[in-house]
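Participant: A predicted structure for the sequence below; I have some questions about it.
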Amino acid sequence: MALPARLGGVIPPICTPLTPDGEVDVDSLRDLADFLAEAGVDGLFVLGSTSEAAYLTDRQRRTVVETVAAHLDGALPVLAGAIDMTTPRALDHARAALASGADGIVATAPFYARTHPAEIERHFRLLAERSGAPLFAYNLPTSVHVALDAELVLALAADGVLSGLKDSSADQTNLREVILAARSDPGIRDFTVLTGSETSVDTALLMGADGVVPGLGNVDPHGYVRLVGLCAAGDWQRARAEQERLLALFSMVGVGSPARMGRGSSSIGAFKAALRLRGVVRHATTAEPQIPLSEDEVARVAKHLAAAGLL
């Protein structure tokens, strides 16, 4: 489907359910897409960080996009990550995703090699030109080790290279600069600004962001739909209460012991365990080499769900 001029609301970065042997669990992926759609989300983002895109093979990436796009059949916009180290590799992912039914592309800056701002700019310009699709920049400095500053993002927006920004930098000053310019410059008023922070959605929307891409939205999409609705209605007191409930639920990402696993294993493991406990997916398998949660850690996830009224 054609993307709206400004894509907003709740656009979860959908988890990728896996079978115990590490293949994409297509049936669970369809069920998860239905669960999110029925909650009233405004779009889905496949092959992002929460989707474990970095751990999937090219074949698995294609399977994810094809499955979600075909299952939704135009009912919701589908953004797909084209995230890789270099422009040619990202462009290959973009073309494959678009051929599989994606409506737009999300890309980080190139990484691994040290990049100059001019090279980052060239990366986005080439992706937009050669893919011919709406392109969203993904500001993810914790993973790609370079931040996209407001000046570069706005220059690319003004030239029609970027359709939007997904900001997961936690730099609210930079985010505010993008929002202020996007809302005041007639040439980029259709530019979409999405926060990737699960825990400060009310703040971002009050600043003027269009929506949120919350990993936790896989687990509690209804909560994020409520939160965005309250913000849109100007009911900031109730929005704050809902945000604080979600903040407490988000603490599930810390259930994994840092003595034996990284933050990513703990976070993705918690989201998948929660989805299995809620009966949405069949397995809580995470991609290798991530470390699975223990039984005790899964039990702690259950306690978080119960405290949030989800079990």
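Facilitator: Sure thing, it's come through.

Participant: only C-alpha atoms for contact and neighbour calcs from this point on.
Facilitator: Fine.

Participant: what's the helix or strand for the residue nearest to residue 121 when sequence neighbours are not counted?
Facilitator: Counting by C-alpha to C-alpha, 6 or more residues apart in numbering, the nearest residue to residue 121 once its immediate chain neighbours are dropped is residue 152, at 7.3 Å. Here residue 152, judged by DSSP states H and E, is contained in helix 150-158.

Participant: put this next to the previous one:
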Amino acid sequence: MADRIDRHTSGVYIIAATPFTDDGALDLASLDRLIDFYAEKGVTGLTILGIMGEADKLTAEERITVLERVLARTSLPVIVGVSDAGIGNLAALALHAMDKGAAGVMVAPARGPARDDRVVNYFHAVCDALGDDVPVCFQDFPQITGVPVSPRTILELTRDRPQIVMLKHEDCPGLPKITTIRKAEEAGSPRLSILVGNGGLYLPQELARGVDGAMTGFAYPEALVEIVRLHLGGEADRAEDIFDAYLPILRHEQQPVFGLAVRKAILMKRGAIASAATRAPGPRLSATDLVELDRLMARTTDKLKDL
């Protein structure tokens, strides 16, 4: 069984896509290939059933199928997204995932009024339902959830509920939040592992602010691995040189909604999955989009040769 996440977890936890066939069915053979692809690129761990994984478009049975397939396929630590409108459903999926060998679970605040007391009460209820033994990653992604969360609330929750050991940081702009949390830790607040998302778009600056790595789905996971390794090893300038080479295609992937189709098309072109299909309703690339993407991928390859 892989190690569980804790307050010092670091590295790159790649957010895994969920492969579908052209007609929208789960493609388990491609899922196997994708998990192997991520492992070959040197990631520290995986995060499944997240927003990029189109978890909201999967049935309850399909979620179980995906998590069991992934956990049986890899020895890497796996964080399972379990956010759900119902706490009973959330807890059932989370406890099943942990029983199958997951390293932890990821939970986002429930949609609703953006009040700190509501967020606090919700996470206390979640932690009560899960029990103290389940490590929790707090997913802070207000652009999607519609629920901004203050650093004070995050710090209060991780202090009061020790199983909240990790922050998936995707607030934007979010650099001041990282600094606030790290300064509070210097003053005695419990440490949080902080892994960042947003495609890695701000990764060099976030690493400079003291985060522990990345948790995002960029279709060149080896880039994230190298940037994090270099930066944590004290080679910040070299890390930014690598980042700069990937920036045009990374930025292209980050387009709202459309970016998921771009990311899956890159994974298909790199041989990781058989089809770039997203599950309906989802974006599709036109012939013009694909020509544009081929050019971006070729330019990225040429830039890396120079490095």
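Facilitator: Happy to help now that I have it. The model shown is predicted, which means the values in this text are computed figures rather than measured ones.

Participant: can you give me the TM-score here?
Facilitator: Overlay of the two chains. TM-score (TM-score structural alignment, normalised by the length of the second structure): 0.90; 296 aligned residues with a C-alpha RMSD of 1.9 Å.

Participant: if we can go back for a sec, could you tell me where the next helix-or-strand element following the helix holding residue 152 of the first structure falls in the second structure?
Facilitator: Counting by DSSP H and E, the next helix or strand C-terminal to helix 150-158 of the first structure is strand 164-167. The alignment of strand 164-167 of the first structure onto the second structure (TM-score structural alignment) covers residues 166-169.

Participant: mean shift of the matching stretch relative to the first structure?
Facilitator: Taking mean C-alpha distance after the TM-score superposition for the first structure, the mean distance separating stretch 166-169 of the second structure from the aligned residues in the first structure is 0.6 Å.

Participant: which stretches of the stretch 151-300 of the second structure form strands?
Facilitator: With DSSP state E, counting those that start in this stretch as the criterion, the stretch 151-300 of the second structure has strands at 164-169, 193-196, 213-214.

Participant: export these to JSON lines and tack on mean neighbour count and distance to residue 144 of the second structure?
Facilitator: Converted to JSON lines, the strands of the stretch 151-300 of the second structure look like this (neighbours: other C-alpha atoms under 10 Å; distance: least, C-alpha to C-alpha, whole Å):
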{"stretch": "strand 164-169", "mean neighbour count": "25", "distance to residue 144 of the second structure": "13"}
{"stretch": "strand 193-196", "mean neighbour count": "25", "distance to residue 144 of the second structure": "15"}
{"stretch": "strand 213-214", "mean neighbour count": "30", "distance to residue 144 of the second structure": "18"}
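
Participant: CSV for those, including distance to residue 257 of the second structure?
Facilitator: Formatted as CSV, these follow (distance: least, C-alpha to C-alpha, whole Å):
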stretch, distance to residue 257 of the second structure
strand 164-169, 19
strand 193-196, 19
strand 213-214, 21
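
Participant: indicate which one of the ones you listed is closest to residue 220 of the second structure.
Facilitator: Across the strands of the stretch 151-300 of the second structure, residue 220 of the second structure has its closest neighbour in strand 213-214 (12.7 Å, C-alpha to C-alpha).

Participant: which residue numbers in the first structure go with the closest one?
Facilitator: Mapped onto the first structure using TM-score structural alignment, strand 213-214 of the second structure spans residues 211-212.

Participant: can you check stretch 268-279 of the second structure too?
Facilitator: Under the alignment (TM-score structural alignment), stretch 268-279 of the second structure falls on residues 276-287 in the first structure.

Participant: and that stretch, which residues are buried?
Facilitator: 276, 277, 278, 280, 281, 282, 283, 284, 285, 286, 287 (16 or more other C-alpha atoms under 10 Å).

Participant: ok now do residue 278 of the first structure, which residues does it touch?
Facilitator: For residue 278 of the first structure, the contacting residues are 310, 311, by C-alpha atoms under 8 Å, 6 or more residues apart in numbering.
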